[in-house]
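Undergrad: Have a look at this fold, sequence not included:
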C-alpha cells in the first residue's frame, strides 16, 4: 500500500512577527519545514511527499533548497485560501485510491518517527489515526453567563498531527463544501459519519507559532 504525506505550510506567520513566514525560519541552521520533511522520509520507507505552500513562496522555497542543498524528493503544490482548501489541493495530487496519507502541519518538526509509523499502521486497519496527547493542566468551561465550570480533564485530549487516513475515504470526505466546523482533517472525516481512531502523540510535537516556540524548538534540537 503506497504511503503519502501531505505537509501543509500555508501560514503567513503574522504572530511570529518575523520578516518571513514561520515555516521558513531557521532552527538549528535549517528552515523548520526541512526538518519536518526529513522526519517523514526517515520514518517511512519510500514515502511520497507532497508539500503545500502559497504559490507566491515557490521561488523562495527553491532558493532555500539550493542554499541548504536540500535534496529530499517532494512535490510542491500551491495552497488555497484556507487550510481546508490547501489540504484538498494536496490530496488532489494523489493518483492512488488504495493508499494511505498522513496530513501534517509543516511547523510541527518534532513529531516522533514512532508516531508517524503508528499512524499508518492504525489507519490501514481502521481508516483513520489521529495523534493526540493527554492534558496535564486542569480545565474549565466558559459559559454564556460569564461563569465557568470544572471539567474532568481525563475526558479530553489535545489534537496534533499527523492525522492519517485511507486515501479513498479522506478524498471522499473532502468533496463536501467547506464548513466553519472543520477545525482539522479529523472533523472533515467525521462529517461523513465515520468514527476517528486516536493514537498517542508526543508532547514535544509542538506547533511553532510564536517567538517563544522558536526558542523552545532550538532547545529541543540541542537536547
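TA: The structure has been received and is ready for your questions. Keep in mind that this is a model prediction, so the values were computed, not measured. Residues are numbered from 1 along each chain as shown.

Undergrad: all contacts plus neighbour counts: C-alpha atoms, from now on.
TA: OK.

Undergrad: And what about the residue of the chain most remote from its centre, helix, strand or coil?
TA: The outermost residue of the chain relative to its centre, with distances by Cα atoms, centre = their mean, is residue 145 at 35.3 Å. When classified by DSSP: H, G, I helix; E, B strand; the rest coil, residue 145 comes out as coil.

Undergrad: Can you give me the buried ones in the strand ranked longest in the chain?
TA: In the chain, assigned by DSSP state E, the strand with the most residues is strand 157-166. Residues 159, 160, 161, 162, 163, 164, 165, 166 are the ones in strand 157-166 that count as buried (16 or more other Cα atoms under 10 Å).

Undergrad: take a look at this one as well, against the first:
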C-alpha cells in the first residue's frame, strides 16, 4: 500500500500574501485541493497523509470532503521547517507499513498522475526516485564575488516532487 505525504504547512511568507499559496483559489478550489486530486486519481496511491499548519488541521478536513478527497488517512500538524513537517508526516505512518512513500509539496498542483505513477514504480524497483527537470538557467560559479566559471548544465537536473522511497529505506 503506497502512501503520499502532502506537505502544505508553509506560511507563504515569500509568496507575499496573508494567505499561504497552497490555499489560494484557482478555478474555485484551493491550490492544495488540485494537488490532492492528482494523488486521489492515481491508482498506485492508496492513502494520503496531509501535513498542514496547526491552525488549519481541524477546519481543512471539511474542505477535503467537500471536494471528494477520500484517500486522506490523517491530517497532521506541520513543524517549523519543511524537513520537520515531512518528519511529522512520516511519524503518522503505521509501523507495519510496507510500500513506497511519495513526498510532495501541496503547492505544486501541476504534477500529472502519470508522473506520480512512474515515480512510484521506479521507487518500487530501485528503492528511491524523484522527478527531475533539466536545468535551463545559466549557472555561474563564483569566488570572492567574481564569476569564475560557467557551469556545464549537461548533467545537471533540478529535483522536483514527488520524491519517492521504499519505506524500509
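TA: Yep, that arrived. In this text the structure is predicted, and so the values were computed from the model without any measurement.

Undergrad: Can you calculate the TM-score here?
TA: After superposition, the two chains reach a TM-score (TM-score structural alignment, normalised by the length of structure 2) of 0.90; 166 aligned residues with a Cα RMSD of 1.7 Å.

Undergrad: returning to that earlier point: how much does the longest strand of structure 1 stray from structure 2?
TA: Following the fit onto structure 2, the mean deviation recorded for strand 157-166 of structure 1 is 0.5 Å by mean Cα distance after the TM-score superposition for structure 1.

Undergrad: Give me the contact list for that strand.
TA: By Cα atoms under 8 Å, 6 or more residues apart in numbering, the list of residues contacting strand 157-166 of structure 1 from outside reads 98-105, 108, 116, 119-120, 123-124, 127-135, 185-186, 201, 205.

Undergrad: Next secondary structure element downstream of that strand?
TA: Counting by DSSP states H and E, the element after strand 157-166 of structure 1 in chain order, helix or strand, is helix 167-173.

Undergrad: Who are the packing partners of the next helix or strand after that following helix?
TA: Using DSSP H and E, the helix or strand that follows helix 167-173 of structure 1 towards the C-terminus is helix 185-190. Where contact means 3 or more Cα pairs under 8 Å, 6 or more residues apart in numbering; DSSP states H and E, helix 185-190 of structure 1 is packed against helix 167-173.

Undergrad: got a list of contacts for the lengthiest helix in structure 2?
TA: Using DSSP state H to define each element, structure 2 has its longest helix at helix 113-126. Outside of helix 113-126 of structure 2, the residues within contact range by Cα under 8 Å, 6+ apart are 38-39, 41-44, 99-100, 102, 128-131, 162-166.

Undergrad: Spatially central, which residue of structure 2 would that be?
TA: residue 104 (1.2 Å).

Undergrad: Assign a three-state SS to that one, would you?
TA: Classification of residue 104 of structure 2 by three-state DSSP places it in strand.

Undergrad: residue contacts, it?
TA: Counting by Cα under 8 Å, 6+ apart, residue 104 of structure 2 has contacts 4, 5, 6, 7, 161, 162, 163.

Undergrad: Skipping adjacent residues, who's closest to residue 112 of structure 2 in space?
TA: Spatial nearest neighbour of residue 112 of structure 2, excluding adjacent residues (Cα to Cα, 6 or more residues apart in numbering): residue 38 at 6.4 Å.

Undergrad: Going by residue numbers, what spans are helices in structure 2?
TA: 31-40, 57-66, 82-91, 113-126.

Undergrad: Stretch 52-68 of structure 1: how far from the chain's middle?
TA: Taking Cα atoms, centre = their mean, to the nearest Å, one finds the center of stretch 52-68 of structure 1 at 19 Å from the center of the full chain.

Undergrad: er, stretch 86-105 of structure 1 I mean
TA: Relative to the chain's own centre, stretch 86-105 of structure 1 is displaced by 12 Å; criterion: Cα atoms, centre = their mean.

Undergrad: Same question for stretch 74-94 of structure 1.
TA: Centroid separation between stretch 74-94 of structure 1 and its chain, computed with Cα atoms, centre = their mean, is 12 Å.

Undergrad: Can you give me the buried ones in it?
TA: Under 16+ other Cα under 10 Å, the buried positions of stretch 74-94 of structure 1 are 74, 76-80, 83-91, 94.

Undergrad: how about those residues, which pair is most distant?
TA: By the measure Cα to Cα, 74 and 84 form the most distant pair in the buried residues of stretch 74-94 of structure 1, at 20.7 Å.

Undergrad: thinking again about what came up before, OK, contacts around the residue nearest to residue 112 of structure 2?
TA: Contacts for residue 38 of structure 2 (Cα under 8 Å, 6+ apart) come out as 109, 111, 112, 113.

Undergrad: With residue 105 of structure 2 instead?
TA: Here residue 105 of structure 2 is in contact with 6, 7, 8, 161, 162 (criterion: Cα under 8 Å, 6+ apart).

Undergrad: Residue in structure 1 paired with it?
TA: Residue 105 of structure 2 maps onto residue 105 in structure 1 when the alignment is built from TM-score structural alignment.

Undergrad: does the nearest residue to residue 27 of structure 1 once chain neighbours are set aside belong to a helix or a strand, and which?
TA: Leaving aside its sequence neighbours, residue 27 of structure 1 sits nearest to residue 218 (Cα to Cα, 6+ apart; 5.8 Å). Residue 218 of structure 1 is part of helix 211-222, with elements assigned from DSSP H and E.
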